[in-house]
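**Student:** give me coordinates for this.
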Amino acid sequence: MQKYIKIPIFFFCLLPILIIVYQIIFNQLGPEPVKKITHVTGEWTLRFIIITLAMTPLQKFTELNFWISYRRMFGLFVFFYASAHMMTYVGIDYRFDWSSIGDDIIKKKFIFAGFLAWLLLVPLALTSSKRMIRLLRDKWKKLHKLVYIISLLGIIHYLWLVKVVTVEPLIYLIIIVILLTLRVKMKFN
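**Tutor:** Sure, this is the predicted structure:
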């Protein structure tokens, strides 16, 4: 049964990128298309981080194990949208000008935080298969705790980007802090 539920969830998770592709094809991204794509992919990265972090608390509170079976898929969508976000910056915005990108990483702290978050996501994506879970055993769990640091780096990236604190990044921050707090409480109970 869960197999049949995963397929529509998978396509639902693709919806934001399909909307972007549609908007590109029909020239509906507005006056700053690169900025729009960067913003949308960044927001969806944070949303999927939140969804991924919510799976364990949902399992604990509802006592239903099926939540955990979706966690890997949501985690891979975090990497997918984070990579789309970064590739928009690297490939479209900077056209692979590695010198300028390197300068940005060093000089702009929000770029550094985002780049570091993406780098930390790479080993999580590479070790997300069942085979890698079996191969790494206990080390896998330790490695995948990087998601906590990644979630904080993601929200720091957003907060430093906007410079002036607005409601939207604060909402993401509050949700992430609540989810991380729940995980800490569950660990010590």
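**Student:** when you work out contacts or count neighbours from here on, use the C-alpha atoms and nothing else.
**Tutor:** Fine.
**Student:** which helix runs longest in the chain?
**Tutor:** Using DSSP state H, we find that the single longest helix of the chain is helix 33-62.
**Student:** got the buried residues for the next helix or strand after it?
**Tutor:** The helix or strand immediately downstream of helix 33-62 is helix 68-87, counting by DSSP states H and E. By 16 or more other C-alpha atoms under 10 Å, the buried positions in helix 68-87 come out as 68, 70-87.
**Student:** and helix 68-87, what does it pack onto?
**Tutor:** Counting contacts by 3 or more C-alpha pairs under 8 Å, 6 or more residues apart in numbering; DSSP states H and E, helix 68-87 packs against helix 2-25, helix 33-62, helix 109-126.
**Student:** to compare with the earlier structure, here is another sequence to fold:
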Amino acid sequence: MLAPRQLQVVKALLFVASLLPFARLVLATFTDRLGANPVEFITRNTGDWTLYFLCFTLAATPLRRISGWNWLIRLRRMLGLYAFFYASLHFMTFLWFDHFFNVAEMFKDVAKRPFILVGFTAFVLLLPLAATSTNAMIKRLGAKRWQWLHRLIYLIAPLGILHYWWMKAGKHDFANPTLYGVIVAVLLGMRLYWKFARSETEKKAMVSRAG
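**Tutor:** Got it, this is the predicted structure:
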């Protein structure tokens, strides 16, 4: 178990490291290194990092269970907020450069193109998770309701994968979407396995007590 000061150092390092992709993007913007299609570069970069952080967030619990490092759970909130941060940049790129902040036109595009609808749905579902990420909101909602709400991450991550897969389908490039899909499937599958195993253990314990 990390001491409180050590945990603060780890959190600070994680905070800075998580900002590096954004800093790199800003630097590339001001030094004209976004390539021939800057909008595509920004869209792809922010979308990729959204998926990375969704995977990092989902990985916190399995890694904690496997390693016994309980302090990893203390990093999950920050990882989730960074997933929201990069998702927001991804969405703003779409709203700004594709539709010049014309919300009505944006919604027409969302309704017309299924892969955008899926991605937009995932982003909308992220909003309440980010809004209720504070300790004050946990107390206000109650731990049980808060936990149920934040299980939306188990839907958001597959929707993000589907959004990416659908977007790549036009280019017949399924390598990265498949990789992310396998990672998310494994992380969610581990949770289901542990839940089933715990349920079986509890049933056996009840039978043992009844006998």
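**Student:** returning to what we had before: what angle separates the longest helix of structure 1 from helix 109-126?
**Tutor:** 50 degrees (axes from the mean of the first three to the mean of the last three C-alpha atoms, to 10 degrees).
**Student:** one step back: would CSV of the helices and strands packed on helix 68-87 of structure 1 with mean neighbour count and distance to V165 of structure 1 be doable?
**Tutor:** Listed next are the helices and strands packed on helix 68-87 of structure 1 as CSV, based on neighbours: other C-alpha atoms under 10 Å; distance: least, C-alpha to C-alpha, whole Å:
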stretch, mean neighbour count, distance to V165 of structure 1
helix 2-25, 13, 25
helix 33-62, 19, 16
helix 109-126, 18, 14
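**Student:** reformat these as TSV; add distance to V162 of structure 1.
**Tutor:** Output for the helices and strands packed on helix 68-87 of structure 1, formatted as TSV (distance: least, C-alpha to C-alpha, whole Å):
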stretch	distance to V162 of structure 1
helix 2-25	22
helix 33-62	11
helix 109-126	9
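**Student:** and those: which comes nearest T166 of structure 1?
**Tutor:** Nearest of the helices and strands packed on helix 68-87 of structure 1 to T166 of structure 1, taken as C-alpha to C-alpha: helix 33-62 at 14.1 Å.
**Student:** what residues are up against the equivalent of I42 of structure 2 over in structure 1?
**Tutor:** When structure 1 is aligned by TM-score structural alignment, I42 of structure 2 is paired with I37. Listed by C-alpha atoms under 8 Å, 6 or more residues apart in numbering, the contact set of I37 of structure 1 reads I20, L29, H85, T88.
**Student:** out of those residues, who's nearest M132 of structure 1?
**Tutor:** Nearest to M132 of structure 1 among these is H85, at 26.1 Å by C-alpha to C-alpha.
**Student:** so what's the closest one up against?
**Tutor:** I37, T38, H39, T41, G42.
**Student:** now do V34 of structure 1
**Tutor:** T88, I92, D93.
**Student:** can you do 7 Å?
**Tutor:** Shown in contact with V34 of structure 1 (C-alpha atoms under 7 Å, 6 or more residues apart in numbering): D93.
**Student:** counterpart of L152 of structure 2 in structure 1?
**Tutor:** Under the alignment defined by TM-score structural alignment, L152 of structure 2 corresponds to L146 in structure 1.
**Student:** for P21 of structure 2, that is, sorry about that
**Tutor:** Per TM-score structural alignment, P21 of structure 2 is aligned with P16.
**Student:** could you check how far that match is from F48 of structure 1?
**Tutor:** Applying C-alpha to C-alpha, to the nearest Å, the value for P16 of structure 1 to F48 of structure 1 is 11 Å.
**Student:** over to P33 of structure 1?
**Tutor:** In terms of C-alpha to C-alpha, P33 of structure 1 sits 22 Å off from F48 of structure 1.
**Student:** go on, Y22 of structure 1?
**Tutor:** Distance, Y22 of structure 1 to F48 of structure 1, by C-alpha to C-alpha: 21 Å.
**Student:** again with F77 of structure 1
**Tutor:** Using C-alpha to C-alpha, F77 of structure 1 is found at 7 Å from F48 of structure 1.
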